[in-house]
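Engineer: Pasted the sequence and its predicted model underneath.
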Amino acid sequence: MTSLLFQSISITLFLGMMFVISVSNAILMKKISRFEGILHGPLVSVLIPARNEEKNISRCVYSLLNQDYRNLELIVLDDSSSDATLQILESMTSEFSNLRVIKGEALPEGWLGKHWACHQLAREAKGEILLFTDADTVHASSTVSHAIGVMIGEKTDLLTAIVKERTDTLGELITIPFMIHSVFSIFPLAIAYGKRFKSLAVTSGQFMMFRKQSYLSIGGHEAVKDHGVDDISLGRLTKKAGMKWRLYDASDLVECKMYDGFKAAYFGFLKNYFSLFDYRIIPAAFVWSWMLTLDFFPLIVALLFIFGVAIPESAGILSLISLTLS
């Protein structure tokens, strides 16, 4: 019973810390849409790697070509798609003069696929600002103008953003929000925005806006060509170089359909999760076990307490508090 009480105290304290971090992040993670949009500014190159995206590519491209920001080029790389992605893109080029479609080159040794695609896109870009985004995103017409307003106003080298994750099935609803919750409640922006912890950075590949000179100065995607999570690694390199990285909220401007169904969401989550730990099993398993304990232990103890099972009253009360905090 003593160990049960100790466990309840530990979890309550940890969840209390998560609550404080969440409140702090809610204050610091500003919405991009609250910044004044800029309609005329430096050339922005919007860069999209696409592979077998026939279901999504039209909506994504149209949303980006209908931006209110005037000085924009869109480059889409078809990465050897086996579906109709390339044909759809080529049919759109006659409609939009600022759309370029390129075919991906063969993957060199030592590179991961998406990283190589992004490297080729950056090589083709003419803009002073590079916006990397995914083919399964849809952007409000003012997304780029607001983001440029942030980049210029806040003098940011890398602007990344949390977007709205669309979940259409129960399986997606179970898995995808957990990723966002983990970042929002565990990652302390108040500390990350400081200069002391150089590698403390979270970056979303769904929305990465770089100053091109800053991107090139850290080595671009070539510097992370074999890293499991390129976006996280690029964010860390930006901070280590002493440049300004910031995380914003673009959930009211950008929507993403990350995965299709529970199976895709589960395996996609596992891939990204383990790569955060450089594929080291022990630390990854420890953190995973602790997160499961946080989720289920207070619920189990609280239910035992409610149904009159003989446990310390303090443990039951702490578990109820933990559930409230979570």
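Structural biologist: That came through fine.
Engineer: going forward, measure contacts and count neighbours with C-alpha atoms only.
Structural biologist: Fine.
Engineer: Other residues contacting the strand or helix carrying Met151?
Structural biologist: Using DSSP states H and E, Met151 sits in helix 143-154. Helix 143-154 is contacted from outside by 32-39, 41, 67-69, 156-157, 159, 253-254, using CA atoms under 8 Å, 6 or more residues apart in numbering.
Engineer: Mind checking which of the residues you listed are in strands?
Structural biologist: With strands taken from DSSP state E, the overlap with these comprises 159, 254.
Engineer: follow-up on the earlier one: tell me which residues in the helix holding Met151 are buried?
Structural biologist: For helix 143-154, the neighbour count (16 or more other CA atoms under 10 Å) marks 143-151 as buried.
Engineer: Now do it: distance to the chain's middle.
Structural biologist: Distance of helix 143-154 from the chain centroid (CA atoms, centre = their mean, to the nearest Å) equals 18 Å.
Engineer: Equivalent analysis for stretch 284-300, please.
Structural biologist: On CA atoms, centre = their mean, the centre of stretch 284-300 falls 23 Å from that of its chain.
Engineer: what's in contact with it?
Structural biologist: Contacts to stretch 284-300, defined as CA under 8 Å, 6+ apart, come from residues 8, 11, 15, 273-274, 277, 319-320, 322-323.
Engineer: And stretch 301-313, what's buried?
Structural biologist: 301-302, 305, 311.
Engineer: and if you look at stretch 159-175?
Structural biologist: So for stretch 159-175, counting by 16+ other CA under 10 Å, buried means 159-167, 171-173, 175.
Engineer: tell me how far the ends of it are from each other?
Structural biologist: One end of stretch 159-175 sits 26 Å from the other (CA to CA, to the nearest Å).
Engineer: Pull the contacting residues for the residue nearest to Thr85 when sequence neighbours are not counted.
Structural biologist: Closest residue in space to Thr85, ignoring its immediate chain neighbours: Glu54 at 4.5 Å, by CA to CA, 6 or more residues apart in numbering. For Glu54, the contact set (CA under 8 Å, 6+ apart) comprises 83-85, 88.
Engineer: Can you flag the buried ones in those residues?
Structural biologist: Looks like the contacts of Glu54 have Thr85 buried, using 16+ other CA under 10 Å.
Engineer: also this one, for the comparison:
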Amino acid sequence: MLPVIFCVFIVVVAIQFIYYVLIFGKLAFVKPKQSNPKKIPVSVIVCAKNEAENVAKYIPLLAEQNYPDFEIVLIDDASFDNTLEIFEEFEKQYHNVRLVKVANNEAFWGNKKFALTLGIKAARKEYLLFTDADCYPTSKNWITEMSSNFTMQKTIVLGYGAYEKVPNSFLNKIIRFETLLAATQYFSWARIGKPFMGVGRNLAYKREEFFKVDGYRDHLKIRSGDDDLFINQVAYKKNTTVCYTPDSFTYSRPKTTFSAWFRQKRRHVSTASHYKASDKFQLGLFYASQLSFFVLPVILLIFQYQWIAVTAMIGFRYLFTWLVLGFAAGKLKEKDVMIWYPIIELVVIFTQLNIFITNLFSKPVHWK
């Protein structure tokens, strides 16, 4: 069996090389492009449920954006804290704030997609820019940077939703590394013409893309996926582009306990099971190669089978992955996580395995 395992290990390293260098390199090694500011009308859409503390801090940052033509659509999804009252104050304070009140609906109770649909229908601008209630833009040029990527053909813009840095927190580095890796994947696949997801923390598209497919109709019963399932359905090579300039980032507070982050990732993984078959295959193949890289060489080294070649391939794999992710981390301002890369990667891979197994036996909880 050892010769077979050795051959499989060679294939695994080759697959990793294809993913990291040939695919992820489309983000890592691309030259930065200059933005071309536009003055298109934009509706910034924020859906909140029991987010009083966050919206009180972050909505004013949206209102202060340096952009000539935008409105803010605030959606209160039947909150039972004072989120609605804060929204009503903002509506009085800012001339460009529109408020959408969503009452509890027995057929759509707790379904964020229903609330977002009402907000999108209420929006008056042609271009929609989404972020979450617990997110804030990194600069006053967020709308400018994201909207500058729209063209006659490019009607979907994928942005980067980052997490705040927490000093001296190893969990924070794990969370930000996982976010970096995910962004490297969906940015890179979009750049080669095969977009498969986006994140609602920072996402933009033209209204017509929503109504072309009757919004979330095809996956309305799936509680999650207002961002990634929608993009998986409507995005393709000609209509999708990416934006990763530093001024276009949004930030949110990361989870502070491993259990909370684990529950969050369970929801994300369960949603990915509804992607197109081709996207599930490429994601599954990538993860299988990641896991196999850590399992197969251990077996070979225990029995000292071709140990020189095995050690050389391990070193080669870490060389090109560290290089590619390092350049990607530079673009996304996450360089510090790469110092701990080998350890963090191992934690993330086996956490993902744990999540997959856990999701087989129980369903994760979704929108509040």
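Structural biologist: Okay, I see it. A quick note: this is a predicted structure, and the numbers were derived from the prediction, not measured.
Engineer: Now for the buried residues of stretch 301-313 of structure 1: which two are most distant?
Structural biologist: Spatially, the most separated pair among those is Ala302 and Ile311, at 9.8 Å (CA to CA).
Engineer: Can you lay out the buried residues of helix 143-154 of structure 1 as a markdown table showing distance to Met258 of structure 1?
Structural biologist: Formatted as a markdown table, the buried residues of helix 143-154 of structure 1 follow (distance: CA to CA, whole Å):
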| residue | distance to Met258 of structure 1 |
| --- | --- |
| Thr143 | 19 |
| Val144 | 21 |
| Ser145 | 24 |
| His146 | 23 |
| Ala147 | 21 |
| Ile148 | 25 |
| Gly149 | 27 |
| Val150 | 25 |
| Met151 | 26 |
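Engineer: ok, so of those residues, who is nearest Gly219 of structure 1?
Structural biologist: Nearest member of those to Gly219 of structure 1, counting by CA to CA, is Met151, at 20.4 Å.
Engineer: what's the spacing between that closest one and Met18 of structure 1?
Structural biologist: 29 Å.
Engineer: burial measure for the alignment partner in structure 1 of Ala115 of structure 2, as a count.
Structural biologist: The equivalent of Ala115 of structure 2 in structure 1 is Ala117 (alignment by TM-score structural alignment). Neighbour count of Ala117 of structure 1, defined by other CA atoms under 10 Å: 27.
Engineer: List the contacts of Ala117 of structure 1.
Structural biologist: 49, 77, 79, 104.
Engineer: Mind telling me what the third one corresponds to in structure 2?
Structural biologist: By TM-score structural alignment, Asp79 of structure 1 lines up with Asp77 in structure 2.
Engineer: what do you get for the last one?
Structural biologist: Residue mapping for Gly104 of structure 1 onto structure 2 gives Val102, with TM-score structural alignment as the criterion.
Engineer: show me what contacts that match?
Structural biologist: Val102 of structure 2 touches 75-78, 115, 118, counting by CA under 8 Å, 6+ apart.
Engineer: now Ile282 of structure 1
Structural biologist: No contacts exist for Ile282 of structure 1 under CA under 8 Å, 6+ apart.
Engineer: Only the buried residues of the stretch of helix or strand it belongs to, if you could.
Structural biologist: Element membership of Ile282 of structure 1 [criterion: DSSP H and E] is helix 281-306. For helix 281-306 of structure 1, a neighbour-count test (16+ other CA under 10 Å) marks 284, 294-295, 297-299, 301-302, 305 as buried.
Engineer: Over to stretch 186-193 of structure 1?
Structural biologist: Those would be 186-189, 192-193, for stretch 186-193 of structure 1 by 16+ other CA under 10 Å.
Engineer: cool, stretch 201-217 of structure 2 as well?
Structural biologist: Neighbour counts over stretch 201-217 of structure 2 (16+ other CA under 10 Å) mark 201-207, 209-210, 215-216 as buried.
Engineer: Mind checking which of these are in helices?
Structural biologist: 207, 209-210 (DSSP state H).
Engineer: So which of these is the closest to Lys221 of structure 2?
Structural biologist: Phe210 (16.9 Å).
Engineer: following the helix holding Ile282 of structure 1, which helix or strand shows up next?
Structural biologist: Next element after helix 281-306 of structure 1 (DSSP H and E): helix 313-325.
Engineer: Give the other helices and strands that that following helix contacts.
Structural biologist: helix 2-28, helix 281-306 (3 or more CA pairs under 8 Å, 6 or more residues apart in numbering; DSSP states H and E).
Engineer: so what does the first one touch, helix or strand wise?
Structural biologist: It refers to helix 2-28 of structure 1. helix 170-186, helix 189-192, helix 281-306, helix 313-325.
Engineer: go with 10 Å
Structural biologist: Other elements packing on helix 2-28 of structure 1 under the criterion 3 or more CA pairs under 10 Å, 6 or more residues apart in numbering; DSSP states H and E are helix 170-186, helix 189-192, strand 245-249, helix 281-306, helix 313-325.
Engineer: Name the next helix or strand following it along the chain.
Structural biologist: With elements assigned by DSSP H and E, the helix or strand that comes after helix 2-28 of structure 1 is strand 44-50.
Engineer: ok so, going back, so of the contacts of Ala117 of structure 1, which ones are in strands?
Structural biologist: 49, 77.
Engineer: among the contacts of Ala117 of structure 1, who's most crowded?
Structural biologist: Per-residue neighbour counts (other CA under 10 Å) across these peak at Pro49, which has 25 neighbours.
Engineer: Which position in structure 2 pairs with that one?
Structural biologist: In structure 2, Pro49 of structure 1 lands on Cys47 (TM-score structural alignment).
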